[in-house]
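K.L.:
Quick one: sequence and predicted model below, then my questions.
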Amino acid sequence: MASASAAAQLAALVALIKQLFATSFIGFAIATTLTGITVLQTYLYYRNYPKDHWGLKSTVALLFVLDILCTIFVAHSLYTYFVLNFESSPTIDLIIPWSFSSEKFLVTLITFVAQLFYTRTIWKISGNAIITGSVCILAVIAFALGIATTVHLYQTPLATSISSRSFQILSGMVQGFAAFNDVLITVCLCTWLYQRKVGAGGWDAGHTFGTDKVIDTLILYAVSRGVLTAITQFLFLTLNLSLPHATYWMPFQQMVGKLYVNSVLATLNVRSTFSTVENKQATMVFADVPGMTSTGTGLDSGTGGESHTASAPSDKRSKPLVFATMSAGTVDFASSQSRGSGENSEKETRDNP
């Protein structure tokens, strides 16, 4: 009987170690792949948008540095567990490395910065103080609770503290608020884009550029971004609460911060994909085009040429989607107003070439 009991305990221990190795390896492999994508997107951003506002450039630099630090800290914690503590006392493996706690704080900070970025975007395109304030408050709550979980890990650096009931509730609230905020951000962006699509029409700048197709693409992108981060947070929350003594949550914890970083970078880099023939590039006004304000007051070509201006909307809550074509030092504008006005402008262009 004693030998059977010892064999059962050994089998359970081996299964636990295999689970820890598997989840750590899978999570780290996915996380480092996403870090590589972050490096590429950061390079493309600074190469393609050298004239962006210094605040945007600083945000990208901050997110890039935090992403790299997350990868370094995860690598350090795994090296500590699997190499430095090899053949050591089992009690040593119960101690959480400082790098693990630090990485958790960095993920919380990345989530906060990314959601503030989208909060600013919502404010620029809608001007709705209630919705913007709600998104900002949810981001602050999730950030504050994330700091509390990090302090708890520093004060009680034991693996058993992660599975404690109090920590599970606190950590679950962090992921819950973050996931809910992602859904709210996605709904706000899609609602605004759909409202703009209702009155969007084509315009002529040498070649017709249909705003309907662009807005459809932006809606699809906004949904994909929000669903991906929200599902990751939800799976992290579900596995962490339902299986507190397992490590199935680890891959999602390692990659959620990197998904936020890449979503922000993709939002900035997507501007270069809406191009027409003759290297004309369409740009969204809420993507911080240099020299253009959120009300679409105009953009200087930077070559001493004319600056064409689209009329600003009288209702601050409903700002138009403005596209600019930039080719050979000339700048043209078209505002996504009603289809009737778009047709009239096309007719005037044909009558007065």
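P.N.:
Good, I have the coordinates.

K.L.:
alpha carbons only for contacts and neighbour counts from here, please
P.N.:
Fine.

K.L.:
Just give the number of residues close to S311.
P.N.:
14 (other C-alpha atoms under 10 Å).

K.L.:
following the lengthiest helix in the chain, which helix or strand shows up next?
P.N.:
Secondary structure of the chain per DSSP state H: the longest helix is helix 2-48. Following helix 2-48 in sequence order, the next helix or strand is helix 54-79 (DSSP states H and E).

K.L.:
next up, a second structure to put side by side with the first:
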Amino acid sequence: MSTTRLPRLDAITGAPLIGTWASSLLYMAELRQAMYYFHTFKKDNWKLKSYVALAFAIDTISAVADYAFVYLYTITHAGDLVYQTKQNWAVPLYVISTTCVAFLVQSFLAFLYWRFTKNTIFICFLSVLILGALGGGFSAGLTVTLFPAYKDRNKTRICAAVMIVTQVSADLIIAGALFLELMKAKSLFKGERPVNNMLNRLVLHTIQTGTATAVIAVLALIIYLIDDETNIPVAIMYTSGRVYVLSMLVNLNTRDSSGRPQNWTTSSGQRGTVRVAHGTTYIFSTLQFSLTEPHSSNSESIRSSAWLPTLQPPASISEIRPPEIEMVPTDTKPVPEI
């Protein structure tokens, strides 16, 4: 059979094939992080574990759709000129599943930020962006289902642009908001090397979480707007779902098995409190870093948190300590995680 009439296979099947290679590497890292989480943090609340399992399961479906897309083009329907001019069922499945993964991870981070700041107005604005990305993704998937031909791909321009722009905006805003809060917390611990080391690591995770997915989405959007008949943007976005779930798992796994941030230990091996001269108590517990001023009212309390499914009230201060840092075990019980 003559292949002169075949479409550009490098762009249609070659780019997605390379994308599945990159996706496979990231999925192995994701699987390793998921196994570590479920093996190490067995005491985490079942709701949190179910949420993580759901995100991982949907991302697995997305990865399977990636492989199905390439296999159907290169093996099952190799040389089929009619089939090569259409997008198969794996494309809308991949788009919708990846959109759901992004929605779950962004909602997770937004909820944690709200539990920390109680800034309802900001979270409402963020929710609009997250829901906009979800709606854009479902619209793009439905459009591809109704109009699978590559010549009709321009019909998805608007919904695809809405999905990517709102998704990128949400990623960057969440990362920026968490970054600012962590920097505020860091300014309160000048000279406290162990705490600053922990906060530096959390700041790095925050930057990586927002910028990685944003760069992937923006690059895919630019290439798509230049040439909407190539599958290079699809190949680039193959890694998006893996990066989202990895960012959530890495944040959750940045603890030791007792739930404390890694590299933060006490001599007794228990949950630790740092108590300083002016009577401020800093509590480090399950995914939680919080501080309150004992002489402030509830409305004036200062809190800083890092990847925190729960908020834990600080231990009471009964006396003013000398100007030194002392590690003491807390006697408070953590609020059940959600």
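P.N.:
Thanks, I have the structure now. From a predicted model like this one, the values you see are computed outputs, not experimental measurements.

K.L.:
now the helices for the second structure?
P.N.:
9, 15-40, 46-71, 81-84, 90-117, 120-146, 157-187, 193-226, 232-237, 240-253.

K.L.:
follow-up on the earlier one: what inclination does the longest helix of the first structure have with respect to helix 250-269?
P.N.:
10 degrees (axes from the mean of the first three to the mean of the last three C-alpha atoms, to 10 degrees).

K.L.:
and E229 of the second structure, what does it touch?
P.N.:
150-151, 153 (C-alpha atoms under 8 Å, 6 or more residues apart in numbering).

K.L.:
whoops, I mixed them up, L13 of the first structure
P.N.:
Counting by C-alpha under 8 Å, 6+ apart, L13 of the first structure has no contacts.

K.L.:
want to throw the helices of the second structure into a markdown table with mean neighbour count?
P.N.:
Listed next are those as a markdown table, based on neighbours: other C-alpha atoms under 10 Å:
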| stretch | mean neighbour count |
| --- | --- |
| helix 9 | 14 |
| helix 15-40 | 18 |
| helix 46-71 | 18 |
| helix 81-84 | 15 |
| helix 90-117 | 22 |
| helix 120-146 | 19 |
| helix 157-187 | 20 |
| helix 193-226 | 17 |
| helix 232-237 | 24 |
| helix 240-253 | 24 |
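
K.L.:
what do we get in the second structure for F167 of the first structure?
P.N.:
With TM-score structural alignment defining the correspondence, F167 of the first structure maps onto T156 in the second structure.

K.L.:
Do I have it right that that match meets T143?
P.N.:
Yes: shown here, T156 of the second structure and T143 form a contact pair, counting by C-alpha atoms under 8 Å, at 6.3 Å.

K.L.:
For the contacts of E229 of the second structure, which ones persist in the first structure?
P.N.:
Using both residues aligned by TM-score structural alignment, their matches' C-alpha atoms under 8 Å, the first structure keeps none of the contacts from the contacts of E229 of the second structure.

K.L.:
Of these, grab the buried ones for ChimeraX.
P.N.:
This is how ChimeraX selects the buried members of those, with burial counted by 16 or more other C-alpha atoms under 10 Å:
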select :150,153
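
K.L.:
want to try JSON lines for the contacts of E229 of the second structure, with distance to Y27 of the second structure as columns?
P.N.:
Shown next, in JSON lines, are the contacts of E229 of the second structure (distance: C-alpha to C-alpha, whole Å):
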{"residue": "Y150", "distance to Y27 of the second structure": "28"}
{"residue": "K151", "distance to Y27 of the second structure": "32"}
{"residue": "R153", "distance to Y27 of the second structure": "28"}
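
K.L.:
Which single one of the contacts of E229 of the second structure is nearest to T40 of the second structure?
P.N.:
The closest of the contacts of E229 of the second structure to T40 of the second structure turns out to be R153 (C-alpha to C-alpha; 45.3 Å).

K.L.:
which position in the second structure aligns with L265 of the first structure?
P.N.:
Checking TM-score structural alignment: L265 of the first structure goes with L249.

K.L.:
Now do the contacts for its match.
P.N.:
30, 33-34, 37, 52.

K.L.:
change it to 6 Å
P.N.:
Applying C-alpha atoms under 6 Å, 6 or more residues apart in numbering, we find L249 of the second structure in contact with no residue.

K.L.:
got a list of what the equivalent of F143 of the first structure over in the second structure touches?
P.N.:
Residue pairing (TM-score structural alignment): F143 of the first structure is matched to L134 of the second structure. Contact analysis of L134 of the second structure by C-alpha under 6 Å, 6+ apart lists T99.

K.L.:
try 10 Å this time
P.N.:
The neighbourhood of L134 of the second structure, defined by C-alpha atoms under 10 Å, 6 or more residues apart in numbering, consists of 96, 98-104, 128, 140, 162-164, 166-167.

K.L.:
Next, show the common contact partners of T156 and T143 of the second structure.
P.N.:
The contact lists of T156 of the second structure and T143 share G137, where a contact means C-alpha under 10 Å, 6+ apart.

K.L.:
Count the residues that sit near S5 of the first structure.
P.N.:
10.

K.L.:
ok, it to R339 of the first structure distance?
P.N.:
77 Å (C-alpha to C-alpha, to the nearest Å).

K.L.:
so who does the aligned partner of G133 of the first structure in the second structure touch?
P.N.:
Using TM-score structural alignment as the criterion, the counterpart of G133 of the first structure in the second structure is C124. Contact analysis of C124 of the second structure by C-alpha under 10 Å, 6+ apart lists 110, 114, 130.

K.L.:
Closest to T281 of the second structure out of these?
P.N.:
W114 (21.8 Å).

K.L.:
Thanks a lot, catch you later.
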